[in-house]
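Asker: Requesting a structural model of the entry that follows:
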Amino acid sequence: MNIAIIGTRGIPNYYGGFEQFAAYLSAAMVASGHQVTVYCAHHHPWQQSTWKGVQLVHCYDPRVLGTAGQFIYDLQCIRHARRCHYDVILQLGYTSSSVWGWLLPRRKSVVTTNMDGLEWKRSKYPALVQRFLRVAERLAVRTSDHLVADSPGIQNYLRNKYDKEAVFIPYGASVFDQPDVRVPEKYGLVPFQYHLLIARMEPENNIETILDGAGERPFLVIGDTHNKFGRRMKAKYAHQPHIRFLEGIYDQQVLNNLRYFSRLYFHGHSVGGTNPSLLEAMASQALIVAHNNIFNRAVLGENGFYFRNARDVETLIKTVSRTEEQHHIDACVARIQEQYTHARIVQQYLQHFESILAARRGVKLLSFSR
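Answerer: Got it, this is the predicted structure:
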C-alpha cells in the first residue's frame, strides 16, 4: 500500500502525542513493506527527505501567524497530497484541517480520520473558538470516508452524535524494563522520592489542580512553558522551589527513566481519548494518579488512583506508598502487553486500511458489473 499521514508537525517527534504516534506507525509500516509518506512543517528540525525509510514532505508552515498558520500549513499538505496517488490518507485530527476537507483527493485515495478527543471541550479555547471546533468536527465527519476512534468513549460519541461508526484503534506503547538510575541522578533527584507530571501546558490537563495539591516533596513538571498558560504556571509556583519546570523533553529513554523512578506519576488529561502519555506511563512501570474521567478509566481501569480536585491530590500524596502498590504497576504492564503493544496497534491499522481499500474495490466492481 501507498500511505500518507497528514495532520502532524512532522517526524521524528519534537512536539506531542500525534507526532510520536505517526513516528512509530509509519516506521513500522515501512518495515512491513509498505510505502509511507509523512507531511512535516518546513521548519521541522529534521530536514532530511527520509527517516527510517519513511518519505518526508516538508510544507510551508508560517508559525509566526500562530493558530492561523496551522490552517495554511494544513492547506499546503492537502494541496500536495492532491498531486499524489496515495491508496490511503490517514488524517490525524481535524482542528485546523477540516475546513479544507472538501479538497481531500477522495476519488483517488481513501481518507480515514483519527478524530482524537473532544477538541471543543478544551477550556483553553474561548466560546467562539469552541463553536468553530464543533463545526470543524462535523466537517471532518462529513469529508472523511472512514473514522478512527482511539477510545470507546469517542466511538460511542460519534455513533450517538453523527450516527456514524468509527473503528476503535487505540495507541501503543513498549514496556520499559531497563532502568538507568543515572538519569534521575543527573537531575539531582533521589529515585522514588519525587513526583512527576508530563503534559502540554493547557488548562484541561489539570496542571494547576495537581500542583495546588503537590505537597513538599520534589515535584517535576515536564512540558514546554512558552505559552500564556505555561508562563502563568511558572510564575504562580516560583516561590515553591520543590516544584521544578524542566520544559519539554523528547528523548524517550530519559522520559521512561524519569517515569520509572518517580514516586507518583500524575496524569491530568481530561478531554482526550486514549492518551499516549498515559500508556507510556503504564509501560514505564510508574504508579499512576489520573484525573477521574471516562477516558482515563477506560485505559487505566482499577490499576491506579484518581483525583478530582487539589484536595484529592494532597490526600493521595500523603497516603499512597509506592512500595505497597506493586500489584497496580504489574497489572498496568500486563495490560500494555495484552492490549496496547505497538505491534498490535500497527497491525490493526494495516487491517483497517486493507479492509477499506477492499470495500472500495468492491464498490467499483459492483458499479462496473451494472
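Asker: Could you use CA atoms for every contact and neighbour count after this?
Answerer: Will do.
Asker: For this protein, just list every one of the strands.
Answerer: With DSSP state E as the criterion, the chain has strands at 2-6, 35-41, 50-51, 54-59, 88-92, 110-114, 146-149, 167-168, 195-198, 219-222, 243-245, 264-267, 288-291, 305-307.
Asker: one more, for comparison:
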Amino acid sequence: MRVAMIGQKGLPAAYGGVERHVEELSTRLAKRGIEVTVYNRRWFSDYQKKTFQGIRVVTTPTLHTKHFDTITHTLTSTIHALITHHDIIHFHGVGPSLLSWIPRIFSPHTVVITTFHCIDRKHKKWGGFARIMLRLGEWSTCRFAHKIIAVSKTIAAYALAVYDCTAIYIPNGINPVKPITNSEQIIQNQFGLTHNNYVAVVTRLIPHKGIHHLITAFTGLNTKKKLVIVGGGHFTDLYVKRLHELTHGDKRIIFTGFQSGAALHALYEHAALVVQPSELEGLSISLLEAMNYGRPLLASDIDENREALSDYGWYFKSGNSADLARQLKKLLATPRITLERRAKIGQVYVNNLFNWDTITSDTLHLYEKLVAVKPGKKRRAVAAAFRLAK
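Answerer: Model prediction:
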C-alpha cells in the first residue's frame, strides 16, 4: 500500500502539532510495511536525505508567504503524488483539503482522506479572505474526502452539526516518557533554571494560543518563580514583539525559542506547573505531553482542553487574564503533594487513551478498509464531484 501525506510543513518535526502527528503516524506505518511519502517544504527543514526512518521524503516547490505557502505546496505535492501513483492521498488540515477535489476527479481510483486537525478559520492571525478560504476548505473536506478523521470529539461534533458530515474520531497521541540523564543540569546550563522554580508554556507564539493573557496574568503575581515561554512565532513577528513588550522588562520571564529533544524533555520534567492558555485547539499535543510528564496542568476551559485533560488538571476561563492570575496564585500556593497526586493519575490516564501505537492501528485499519473497496470509475467520480459541488 502506498500512502502520500500532504499538508504538513515537513520532517523531521522540529515543531508544530500537525508535523508531530504526521511524523509519529508515518514512522509507525513504515515499520508495518506501508510505503509512506511525506512532502516537505524546503524552508522548514535543512534535512536533505530522501528517506527518514523508512519514510520517503519529497520536497516540492512552494511560495513561502503567509497566505500562499500551504496552498501552493499542497498543489505541487498533490500533482507529484498523482504522477507517482499512490493508493491513498491523506491530507492533513482543512486548508490543504481545499484541493482534495483534484485527486477525486483526475485519479478516481485513489482513496482521499482528510484529517480535520483544527477549526483553522477561527485563528486570529487570518484576515477575512483567508477565513473564507478556510471555510471553503472545511466544505471541501466534508464533500470530497472518502473519509474524514477528526482528532477530537469536539471537531467531529462540529463537522456533523455544520456540514452533516460524519467523521471518524482518531486523536493525537503521546509516547511514554523515557528518562534522560542530567536533565536538571540541562535546564540550569541552558536557561538558568532549577527544579520546580518555574511555570512553563510550550506553544507557537501566535495570537489564538493566548500567551498574551498568560504574560498579563503572571506579571501581576508576587512570586519568585519564573515564567518560561517555549516556542517561536510563525509569520507573527508583530505579535512576538507585542509579547516582549507586555513583559515590561520583567526578568522572571524567559523566552527560550523553539526547543526539542533533551532540552524540551528537561523543561517539561522540571516545571512546577505547565499552563495551556489557548483560545482555540484541535487536540493539543503540548497539553497531552505535559500530562505525559506528570506535570500539574492549568488550561483554558475550551471544550478541546476539557476533552483531553478531563478531571486531571485545573482550568481558568478562556481569554480571561484576571481569572488566569487567580488560578495561578492559588495553584502556586497549593502544597506540591496535592498537585502531584492529581497529575500522576492524569499521567496514567493519558498513556492509556492517547497512545500512538493504537492510533496507528486505527488509522491502518481505516486505510485497509477503504483500499479494499476501490472508488468507482472516472466518469462516476467526475459526476459525483460536480453533483456535490452544486
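Asker: so what number do they get for TM-score?
Answerer: Overall, the chain-to-chain superposition scores 0.92 on the TM-score scale (TM-score structural alignment, normalised by the length of structure 1); 361 aligned residues with a CA RMSD of 1.9 Å.
Asker: related to what we said a few turns ago, looking at the strands of structure 1, spot the one closest to residue 345 of structure 1.
Answerer: strand 167-168 (10.4 Å; CA to CA).
Asker: what's the counterpart of residue 197 of structure 2 in structure 1?
Answerer: Aligning on TM-score structural alignment places residue 197 of structure 2 opposite residue 193 in structure 1.
Asker: Tell me who's in contact with its match.
Answerer: By CA atoms under 8 Å, 6 or more residues apart in numbering, residue 193 of structure 1 lies in contact with 217, 218, 262, 263.
Asker: about what we covered before: determine which stretch of the strands of structure 1 is the most buried.
Answerer: strand 264-267 (a mean of 27; mean count of other CA atoms under 10 Å).
Asker: so it corresponds to what in structure 2?
Answerer: So strand 264-267 of structure 1 sits over residues 273-276 in structure 2, by TM-score structural alignment.
Asker: How many neighbouring residues does residue 16 of structure 1 have?
Answerer: Other residues near residue 16 of structure 1 come to 17 when the count uses other CA atoms under 10 Å.
Asker: One more: residue 173 of structure 1?
Answerer: By other CA under 10 Å, the residues close to residue 173 of structure 1 number 25.
Asker: Same check on the one 4 residues further on?
Answerer: Neighbouring residues of residue 177 of structure 1 were enumerated by other CA under 10 Å; the total is 12.
Asker: excluding its backbone neighbours, what's nearest it?
Answerer: Counting by CA to CA, 6 or more residues apart in numbering, residue 284 is the residue found nearest to residue 177 of structure 1 once chain neighbours are left out, at 7.3 Å.
Asker: same thing with residue 101 of structure 2?
Answerer: residue 144 (5.7 Å).
Asker: Map the one you found across to structure 1 for me.
Answerer: By TM-score structural alignment, residue 144 of structure 2 lines up with residue 143.
Asker: follow-up on the earlier one: select, out of the strands of structure 1, the one closest to residue 342 of structure 1.
Answerer: strand 167-168 (15.0 Å).
Asker: picking that back up, as JSON lines, the strands of structure 1 with distance to residue 82 of structure 1 would be great.
Answerer: Formatted as JSON lines, these follow (distance: least, CA to CA, whole Å):
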{"stretch": "strand 2-6", "distance to residue 82 of structure 1": "11"}
{"stretch": "strand 35-41", "distance to residue 82 of structure 1": "13"}
{"stretch": "strand 50-51", "distance to residue 82 of structure 1": "20"}
{"stretch": "strand 54-59", "distance to residue 82 of structure 1": "13"}
{"stretch": "strand 88-92", "distance to residue 82 of structure 1": "10"}
{"stretch": "strand 110-114", "distance to residue 82 of structure 1": "12"}
{"stretch": "strand 146-149", "distance to residue 82 of structure 1": "18"}
{"stretch": "strand 167-168", "distance to residue 82 of structure 1": "25"}
{"stretch": "strand 195-198", "distance to residue 82 of structure 1": "37"}
{"stretch": "strand 219-222", "distance to residue 82 of structure 1": "38"}
{"stretch": "strand 243-245", "distance to residue 82 of structure 1": "43"}
{"stretch": "strand 264-267", "distance to residue 82 of structure 1": "39"}
{"stretch": "strand 288-291", "distance to residue 82 of structure 1": "41"}
{"stretch": "strand 305-307", "distance to residue 82 of structure 1": "46"}
